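# the sequence and its predicted three-dimensional model are supplied below.
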Amino acid sequence: MDSKKYRFETLQIHAGLQPDEPTGARGVAIYPTAAYRFKNCDHAARLFELSEGGNIYTRLQNPTTTAYEQRIAALYGAVGALAVSSGMSAILIAVLSLAAEGDNIVASPFLYGGTYNQFRTSLRRLGIDCRIAPSERPEDFEALIDGRTKALYAESMGNPTCAVPDLEALGSLARRRDVPLIVDNTFGAAGYLCNPFEWGASIVVDSATKWINGHGTAMGGVIVDGGSYNWANGKFPQIDGPSEGYHGLNFHEAFGPAAFIVKCRVDGLRDLGCCPSPFDSYLMMIGLETLSLRVKHQVESTWKLAEYCRSHPKVERVSFVGFDTHPSHENARKYYRYGSSAVFTVELKGTLESTVRFVESLRLAANMTMIGDSITVVTHPASTTHKQLSDADLAAAGVTPTLLRISLGLENADDLIEDFEQAFSQIG
């Protein structure tokens, strides 16, 4: 289908669907196969030298996953997408496709804890320096850029503080300094709430486990290539130069605007092996069909629960980008549909112990490390997602002992308010 003609709600259902002529089946088929028969040896050779597209091995490509990737690309208006086994592997492949030993990336201070550890620990062991800017102001990013900087990195909404950067300003900086801007758009819900490509991002990564799947039934991540970056600027010989793994093939010359996403597939997936199961890709496709409906309901419920928490005497403060008291309120209004997401944080009055007691008293809301699920999740970041950070890093990320991150599910908001009320009654 011509995705340019249709709006998000239509694309989330129709993009990637190819009618099955022999059976007339409406849905996407699940192909539980590891390998594929070649027509002949010449056909196999063309596939392996990348002169012809097609299926070789499910580590690289699978028909179910291809349909899912096409849908994601259509939702973002991108040249291509790559599905991987988790959000963390999406980040890793994206960065390793750009940076090598001696290179660096410049990142926002408001990062998911797992991303922070990957950048500061795992990438450092590979000789890649991750420079954390002191703020998300473009001038603080720019002060850390040098001739070996291969990317700028930010989250469209920080986890767990919900800080929203000035994406347009970061995009302008990236263009002026001629480096790609990578945006983790997990909170942007596959482009429905926020599409960073509209503001200057070159690459988007998502944890598809969250709002894309929407039901907590599968792990996955995606890398999305906007197709707008000029890879022939001399900074990326691994893309616009002879490839060691493909007999000197130049990805930029061979694949044009899709050069980056092709490299992520044929080098990243080939070497790291973090491919998704076709069963998980199918579950992602099913989740996408209702994404806009789910997210709209979740955002509406977030407003109700956040208002309740703001007026509760046992709550010290509520941090919700929908409120004009949030420092990112204006950016959220600019970059996010509805001016918010389905996540907010609260700091309770009291101590670490009373905060833990509140969480453990909840009956509907689940104590898990998850967002974007069909059930409401309350997470204590200091004990979970950010547990590995030092006290100084916790303070810089805005994580305190009484901070809770709340991700709204699909329940009735009034039932959630009643659940919170009974939990508050347990902490005196």
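Good, I have the coordinates.

# contacts, neighbours, all on C-alpha from now
Fine.

# which element is Glu183 on?
Wrong residue type there; residue 183 is Val, not Glu. Val183 is located in strand 181-184, with elements delineated by DSSP states H and E.

# and that strand, what does it pack onto?
Helices and strands touching strand 181-184, by 3 or more CA pairs under 8 Å, 6 or more residues apart in numbering; DSSP states H and E, are strand 149-155, helix 167-177, strand 203-207.

# which of those sits most buried?
strand 203-207 (a mean of 29; mean count of other CA atoms under 10 Å).

# what's the angle from the helix or strand following that strand to strand 203-207?
Later in the chain than strand 203-207, the nearest helix or strand by DSSP H and E is strand 221-225. Relative orientation of strand 221-225 and strand 203-207, computed by axes from the mean of the first three to the mean of the last three CA atoms, to 10 degrees: 170 degrees.

# okay, now the one to match up with it:
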Amino acid sequence: MTLTNPLGKPYGPARTLWPDLLEATAHLDPPYAVLDLAAVRTNAHQLVSRAAGKPIRIASKSIRVRSVIRDALEVPGMSGILAYTLPEALWLAEEHDDVVVGYPTMHREALRRLAKDEELASRITLMVDSPEHLDLTAEIVGPGGPPIRICLELDASLRLAGGRVHLGARRSPVHSPAAAADLAQKVVAHPRFELVGVMAYEGQIAGMGDNQPGLKRFAVRAMQSSSAAELAERRAAAVAAVRAVAPLEFVNGGGTGSLELTTAEDAVTELAAGSGLFAPRLFDFYTRFRPQPAAYFVLSVVRRPSPQHATVLGGGWIASGAAGKDRLPTPVWPEGLSLVDQEGAGEVQTPLVGDRVDELGIGDHVWFRHTKAGELCEHVDELHLIDDGRIVDVVPTYRGEGKTFL
């Protein structure tokens, strides 16, 4: 499998040819998951183009397949991994030399392993956002051993009305440049820690489409414009304040949905993205870019409870986030199918309706898209990689390798 273009030229739009996908997988028994490599290649090129010269750190939570992460890092313009747990980072760091843990950890066994292994400690960077993280981590790792690399997380949310209105993910409590500098001072005061980076993830921009149906899109666009301007100024000031305390190797920002905005900030040295490779349903609602759907899962019809309904086995592959219809999987082939409002996507069965439901018989396959990216791979042991109308490889997911980090 390769995601790079040997000619160094941009890929044109990937065209998902349903007959090729259907024929390539017709012999498989659902449930199974498919990755269209032509679409992945197009998406990888688009991500790099939107980053405009700044490196993209691969968000592993959005992939959860080691071989795909490995191949993505071969794409010029992609470098390093943003992991989601320290046990995962330790596993990935066995073959990769630049892994930042994007969330704070209190996993004692993993911290002790990191603390006594000089090579792993040189490859992995921990995330902190409070003195409590620092103190507890210092207590766990002890005084002796290799330095522990630390990245500070700056809150990227938009706060209005004196903080009474909070727009964005509730992540770090460190919001102001002064708070960032204060925490940086506490890091360098610990003899075991080395401050190397700053991160800020603007989820209210990167993870929220600005072209959603209805009038909501206009409110989202106004919020994102205001937030981007506020964050650019505050992030620059915070980075300058931290650099006055210690030199930094990197400043990470952005996500799949905000690459072209975040890369314009001089203070940011690298970006983060991962979902854009798979292009789940979440990314159908952006004006700034249009990725190619690449990841699917397939279920089989096992019931015809009425002429107006076909029911597939399974289907309750619900995306995380605030519960709602936008977290449900979407049937995409045959076209014209939809979920039933009263049942949605069920744990063991999912009824479907639509103009073409009468074409479905017992044993037929229905293709779905997941709302988010990496969570798809928590439901399957392997991905079937399709290129040129055939299965070119079958690769294990984290789950297929016996890993369930969260």
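On my side now, so go ahead. From a predicted model like this one, the values you see are computed outputs, not experimental measurements.

# please state their TM-score.
The TM-score (TM-score structural alignment, normalised by the length of structure 2) is 0.30; 175 aligned residues with a CA RMSD of 5.8 Å.

# circling back to that earlier point, need the helices and strands packed on strand 181-184 of structure 1 in JSON lines (columns: distance to Asn117 of structure 1).
As requested, those are exported to JSON lines (distance: least, CA to CA, whole Å):
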{"stretch": "strand 149-155", "distance to Asn117 of structure 1": "14"}
{"stretch": "helix 167-177", "distance to Asn117 of structure 1": "23"}
{"stretch": "strand 203-207", "distance to Asn117 of structure 1": "16"}
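
# let me know which of the ones you listed is the nearest to Phe344 of structure 1.
strand 149-155 (15.3 Å; CA to CA).

# what's the angle between the closest one and helix 167-177?
Here the directions of strand 149-155 of structure 1 and helix 167-177 differ by 180 degrees (the same axes, to 10 degrees).

# quick one: the helices in structure 2, in order.
18-25, 37-51, 66-72, 86-92, 108-116, 118-123, 131-141, 177-189, 203-206, 216-243, 259-262, 275-278 (DSSP state H).

# now the fourth one: buried residues?
The reference is to helix 86-92 of structure 2. 86-90, 92 (16 or more other CA atoms under 10 Å).

# and it, what does it pack onto?
strand 99-101, helix 108-116, strand 124-128.

# could you point out which element follows the helix or strand containing Ile105 of structure 1?
Ile105 of structure 1 belongs to strand 104-107 when assigned by DSSP H and E. Downstream of strand 104-107 of structure 1, the next assigned helix or strand under DSSP H and E is helix 113-117.

# could you find the closest non-adjacent residue to Val298 of structure 2?
When the adjacent residues along the chain are set aside, Val298 of structure 2 lies closest to Trp367, with 4.5 Å between them (CA to CA, 6 or more residues apart in numbering).

# how many neighbours does that neighbour have?
20 (other CA atoms under 10 Å).

# re earlier: and which of the buried residues of helix 86-92 of structure 2 is nearest Val48 of structure 2?
Set against Val48 of structure 2, the nearest of the buried residues of helix 86-92 of structure 2 by CA to CA is Leu92 (22.6 Å).

# pull the longest helix from structure 1.
helix 291-310.

# got the buried residues for it?
For helix 291-310 of structure 1, burial by neighbour count (16+ other CA under 10 Å) applies to 291-292, 294-303, 305-306, 308-310.

# show the subsequent helix or strand relative to it.
Following helix 291-310 of structure 1 in sequence, per DSSP H and E, is strand 315-319.

# coming back round to it: which strands and helices sit next to the longest helix of structure 1?
Going by 3+ CA pairs under 8 Å, 6+ apart, helix 291-310 of structure 1 lies up against strand 315-319, strand 343-348, helix 413-424.

# of the ones you listed, which is nearest Thr149 of structure 1?
Here strand 343-348 is closest among these (CA to CA), at 32.1 Å.

# just checking, next helix/strand downstream of the closest one?
Sequence-wise, the next helix or strand downstream of strand 343-348 of structure 1 (DSSP H and E) is helix 352-361.

# I'd like to know which elements the strand holding Ile105 of structure 1 is packed against.
strand 129-132, strand 149-155.

# okay if I get the ones you listed as TSV plus distance to Glu347 of structure 1?
Formatted as TSV, those follow (distance: least, CA to CA, whole Å):
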stretch	distance to Glu347 of structure 1
strand 129-132	25
strand 149-155	22
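
# nearest to Ala44 of structure 1 among those strands would be which one?
Evaluated with CA to CA, those place strand 149-155 nearest to Ala44 of structure 1, the distance being 34.6 Å.

# what's the angle between the longest strand seen in structure 2 and helix 18-25?
Ranked by residue count and defined by DSSP state E, the top strand of structure 2 is strand 295-306. Relative orientation of strand 295-306 of structure 2 versus helix 18-25 (the same axes, to 10 degrees): 90 degrees.

# what's the angle between strand 295-306 of structure 2 and helix 37-51?
Between strand 295-306 of structure 2 and helix 37-51, the angle comes out at 130 degrees (the same axes, to 10 degrees).

# whichever helix or strand Ile91 of structure 1 is part of to strand 221-225, inter-axis angle?
Following DSSP H and E, the helix or strand that holds Ile91 of structure 1 is helix 87-96. Counting by the same axes, to 10 degrees, helix 87-96 of structure 1 lies at 30 degrees to strand 221-225.
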